[in-house]
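Participant: here is a sequence together with a model predicted from it:
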Amino acid sequence: MPGAADLLALARDGDGDAFRALVEPYRRELEVHCYRILGSVQDAEDLLQETLLAAWRGIGGYEERASLRTWLYRIATNRCLNALRAGARRPPEYADYRPEVALPEPSHRRAEPSWLEPYPDVLLDEITDHTPGPEARYELRESVSLAFLAALQDLPPKQRVVLVLRDVLGYRAAEVAAMLDTTEDAVAGALKRARRGMPGPGGGSAPLPSSPQERRIVADFVRAFEAGDVDAVVALLTDDAWLTMPPLPLEYQGLDAVRNFLATVALRDGKRHVLIPTRANGQPAFGCYQRDPRTPILHAHGVIVLTLSGDRVAAVTRFIDNSLLATFGLPRSLRPTDGQG
C-alpha cells in the first residue's frame, strides 16, 4: 500500500483511486463535523460529497501548509457556512405538517422549527480516533448529544463553527483563523460569545452506554410506553423533563405538561406502540411503530431518543420524520413477531 506522500502525488496526477484512499480515513469524521454544524443527517451527507468533490478538484493546489486533515476540514467548514447563509435547509414536506389531533398548548414555543435530526451510533463507531487537541472541551459522545447539538443550532453560524473547531476538535486559534480567513482576535471573540450559550462539558450524570443502569431504565421505559401506561412513563421522568418533536417548534416541560401530552396525543384512546431499540447520538433510541387494530401491520411513527440523567429520563425527543428510520436500517412498516405480541 503506497504511503500518504505517494498517494498525494498520484492524486495530483489525476488518480481517483489514490485520492479516495487518501481521504477515506477522514470521510466519516468529516460527515459528523458537517452534521454538528447543520444538525441534519441528509444535509451532512450532501455537504460531505460537496467537500470531497471540491477537494478532488483542488488537490493540485494543495500546498501542504497544513495537514491534509486540516485542509479537508477547512473545505467542509466553509461549505457548511455557505449552506447556512443560503438558508435553504427547510424540508418542504414538513412545512404543512398536521398532527392527527390538536396538540395541547406547549410550555415553550421556539421562534422557528428545529431541523435537528438524530445520528446513528453505528456510524459514529466508524470514526478514526484522532485525539483532540489540549484545548478541546467535549468528548465525542458529549459533542453529538442532542442537548449539545440543540444548543449549538441556536448559535449564529460563525460562532457555531468556531466553537466546534476549537472546543470539539481542538484546533488552535491560529489554525481556525486560517480556515475561516479571519483574525485570531475575531476567533477569540466568537468563541467567547459562543461559550456563553452552551452547556458546560462533562456533566457525567447519564449512565454509561449499555451499562446495567442504562439497560434497566430503557427496559422500564419500553415496558411502560408499549403498554400505553401514562403514569408508568411519567414515573420514570425527572421533575423538569422535556418532551419535544423536531421539527415542530413546540416544547413540553415538566411532569404535568408531559403527562397531558401523553394522555391526549401519544397514548390516547388506548393507542399501542412497539419500540425497536437502536442508538442515536450516544443515547438510547427506538424506531417507533404504531399498532393498527384493523391489520397485523405496524406502521412507522418516527424515531424516539431518550436523554438520561441519573436513574431517570430527562428528555424524550420524538423525531416525526419517518424517513429517518432508513438511516437506522429500519423499515417503514413491520409485521409483529411472537416477541412483539
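Facilitator: Looks like it came in fine.
Participant: use CA for all of it now, contacts and neighbours both
Facilitator: Will do.
Participant: start and end of stretch 227-240, how far apart?
Facilitator: This stretch, stretch 227-240, spans 23 Å end to end (Cα to Cα, to the nearest Å).
Participant: helices of the protein, residue ranges please.
Facilitator: 4-12, 16-23, 27-38, 41-58, 68-86, 121-124, 140-143, 146-153, 157-163, 173-180, 184-196, 212-226, 230-235, 255-261 (DSSP state H).
Participant: quick check: angle from the third one to helix 68-86?
Facilitator: Angle between the axes of helix 27-38 and helix 68-86 is 30 degrees (criterion: axes from the mean of the first three to the mean of the last three Cα atoms, to 10 degrees).
Participant: which helices and strands does helix 27-38 pack with?
Facilitator: In this structure, helix 27-38 makes packing contacts with helix 41-58, helix 68-86, helix 121-124, helix 146-153, helix 157-163, judged by 3 or more Cα pairs under 8 Å, 6 or more residues apart in numbering; DSSP states H and E.
Participant: distance from it to the middle of the chain?
Facilitator: In terms of Cα atoms, centre = their mean, to the nearest Å, the centre of helix 27-38 is set 10 Å apart from its chain centre.
Participant: then the fifth one?
Facilitator: Shown here is helix 68-86, whose average C-alpha point lies 18 Å from the average C-alpha point of the whole chain (Cα atoms, centre = their mean).
Participant: mind giving me the packing neighbours of that helix?
Facilitator: Applying 3+ Cα pairs under 8 Å, 6+ apart, one finds that helix 68-86 contacts helix 27-38, helix 41-58, helix 157-163, helix 173-180.
Participant: ok, structure two:
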Amino acid sequence: MTRTTLDRARAGDADAFGELIEPYRRELLLHCYRILGSLTDAEDVLQEAMIAAWRGLGGFAGRASIRGWLYRIATNQCLNTLRAHRRRIPTEPTPPFQPPPPSRRGEIPWLQPYPDTLLDQTPDTAPGPAARYQMREAVELAFVTALQRMPPRQASTLVLRDVLGFSAAEVAAMLATTPTAVKGTLQRARAALQAHRGTGRPAPAPGSATEHELVRSFADAFVAADLDRLLGLLTDDAWLSMPPATHEYHGRPAIAEFLRASWAYRDTRQLHLIPARANTQPALAVYATGPDGGAAHPAGLAVLTLAGHRISAITRFHTDHLLPRFGLPDILAGPGH
C-alpha cells in the first residue's frame, strides 16, 4: 500500500479503496465466521463492514495499520449484529422418519461448515507474539463451537488476542475499553474455551495414512449401512449432531439407535459420498437417490472430528445450499446422463 493509494481512496476512488482492502478480505471473512459461526452471516456482515469502512475512511488517522483498523470495524460489526439479534436462526428441518429421543438439544442451530477451499485462499498472516493458536487450528469445529457458547465480547477478545495476536492495548482500542478489562475478559474466555473443548486426543495429521484409512472405513460402513463396523470406528463418548436440527446423540448406543431409524428409512435409496474438507477436517458430501434410483440429490455434509485412531464426533450439516462453496455439484446425474 502506498500513501497515494490511501489518498486516492479518501478522495472517493473506489478502485483505490479496493486495492486497500482486498489483501485482507479473506482473513476478515474468517474472522467474522469465527465470531458468528455461520458462513452466510459472516459474508453478509463483512459486506456491511466494508461499506462502513468506505464511509469512514476519511476518519482513518493512520495511528493504526489499515489491517488493524479493518479488524476493529469488522469486529464491531459482528458485535452489533449479535446485539441487535440479527443473526439468522434457520428453521429446524423435519426428518422424514421418527428419530429416537436425543441425548440433548443443541444450542447452536446456526453453525455452518467453513470450506477449506476458502482457507487455502486466506493468507496465513503471521500472528502477533500474543497468539496462542495457529490460524487453522482456530477454525476447527470444536473451537468455533466453543466460541459460540461464550458471550460475544469474550469470544471476540479471545480471537483478537489468542488467535490474531493483537496486543491488549490494540484490542482495548478496538473494543472501546481498557487493557485491564481486556485482561479480565480474556481470562474468562480462556477458561470457557478449555471447559468446552476439553482435552481429547489429538487428531492425525491432515492427509496422513491414519486419516485416510479412518475416512475410507467410515465411508464404506456408512454406504453399506454396516452399523457394527461404523460403531467400531467411534470413541465411547462420540457425538452425532446435525445442524440446524437440534437433536444430538451421545455415545455409541444413542448413535446406533438414531442410525437404525435413519437407515430403515433409506430402504432402497443409494448413497454416494464425495470427499471434501471443512474447518481443516475431513468431510464427506452425501448424495441420495430416490427409491427408484436416478439422479442423486444432496443429503448433507458430514464433517468428521478425529481423535487418535477413532472418530469422536460426526457433524452432519444439513446446509446443502453451501455445497457449491466446497466445489461440489448440486446434483449427481444418474446412469446414462
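Facilitator: Looks like it arrived, so ask away. All values reported here derive from a predicted model rather than from experimental measurement.
Participant: quantify their similarity with the TM-score.
Facilitator: Here the TM-score for the pair of chains, by TM-score structural alignment, normalised by the length of the second structure, is 0.94; 333 aligned residues with a Cα RMSD of 1.9 Å.
Participant: returning to that earlier point: quick one: which of the helices and strands packed on helix 68-86 of the first structure is nearest residue 336 of the first structure?
Facilitator: Closest of these to residue 336 of the first structure is helix 41-58, at 28.6 Å (criterion: Cα to Cα).
Participant: where does the closest one end up in the second structure?
Facilitator: Aligning helix 41-58 of the first structure against the second structure (TM-score structural alignment) gives residues 39-56.
Participant: and that stretch, which residues are buried?
Facilitator: By 16 or more other Cα atoms under 10 Å, the buried positions in stretch 39-56 of the second structure come out as 39-43, 45-50, 53-54.
Participant: of these, which is the nearest to residue 17 of the second structure?
Facilitator: Of the buried residues of stretch 39-56 of the second structure, the one sitting nearest to residue 17 of the second structure (Cα to Cα) turns out to be residue 54, at 7.3 Å.
Participant: identify the residue nearest the closest one in space, chain neighbours excluded?
Facilitator: residue 17 (7.3 Å; Cα to Cα, 6 or more residues apart in numbering).
Participant: counterpart of that neighbour in the first structure?
Facilitator: Mapped onto the first structure by TM-score structural alignment, residue 17 of the second structure lines up with residue 19.
Participant: what about its match, how many neighbours?
Facilitator: Residue 19 of the first structure is flanked by 22 other residues according to other Cα atoms under 10 Å.
Participant: ok, residue 237 of the second structure next?
Facilitator: 12.
Participant: quick one: contacts for it?
Facilitator: When contacts are counted by Cα atoms under 8 Å, 6 or more residues apart in numbering, residue 237 of the second structure touches 250-252, 312.
Participant: can you tell me what sits against stretch 215-233 of the first structure?
Facilitator: Against stretch 215-233 of the first structure from outside (Cα under 8 Å, 6+ apart): 236, 259, 262-263, 267, 270-275, 284, 311-313.
Participant: which residues of the second structure does that stretch align to?
Facilitator: With TM-score structural alignment as the criterion, stretch 215-233 of the first structure aligns to 212-230.
Participant: if we can go back for a sec, nearest to residue 181 of the second structure, of the contacts of residue 237 of the second structure?
Facilitator: Ranked by distance to residue 181 of the second structure (Cα to Cα), those are led by residue 312 at 36.2 Å.
Participant: now do the same for that closest one: its match in the first structure.
Facilitator: So residue 312 of the second structure corresponds to residue 314, using TM-score structural alignment.
Participant: what's the answer for residue 65 of the second structure, then?
Facilitator: Match for residue 65 of the second structure (TM-score structural alignment): residue 67.
Participant: check the burial of that match by counting its neighbours.
Facilitator: For residue 67 of the first structure, using other Cα under 10 Å, the count is 11.
Participant: the one 3 residues further on now?
Facilitator: Using other Cα under 10 Å as the criterion, residue 70 of the first structure is surrounded by 16 other residues.
Participant: now swap in residue 217 of the second structure and tell me
Facilitator: 14.
Participant: and it, how close does it get to residue 50 of the second structure?
Facilitator: Distance, residue 217 of the second structure to residue 50 of the second structure, by Cα to Cα: 44 Å.
Participant: which residue comes closest to residue 132 of the second structure once chain neighbours are left out?
Facilitator: Closest residue in space to residue 132 of the second structure, ignoring its immediate chain neighbours: residue 162 at 4.8 Å, by Cα to Cα, 6+ apart.
Participant: next: residue 45 of the first structure.
Facilitator: Nearest non-adjacent residue to residue 45 of the first structure, counting by Cα to Cα, 6+ apart: residue 31, 6.2 Å away.
Participant: residue in the second structure paired with the one you found?
Facilitator: By TM-score structural alignment, residue 31 of the first structure lines up with residue 29.
Participant: try residue 263 of the first structure
Facilitator: Aligned partner of residue 263 of the first structure by TM-score structural alignment: residue 260.
Participant: show the contacting residues for its match.
Facilitator: Contacts of residue 260 of the second structure (Cα under 8 Å, 6+ apart): residue 227.
Participant: the same query, at a cut-off of 10 Å, please.
Facilitator: 99-100, 225, 227, 266 (Cα atoms under 10 Å, 6 or more residues apart in numbering).
Participant: and the gap between the aligned residue in the second structure for residue 327 of the first structure and residue 315 of the second structure?
Facilitator: In the superposition onto the second structure, residue 327 of the first structure corresponds to residue 325 when matched by TM-score structural alignment. Applying Cα to Cα, the value for residue 325 of the second structure to residue 315 of the second structure is 18 Å.
Participant: these two: who's more crowded?
Facilitator: residue 315 (21 against 13).
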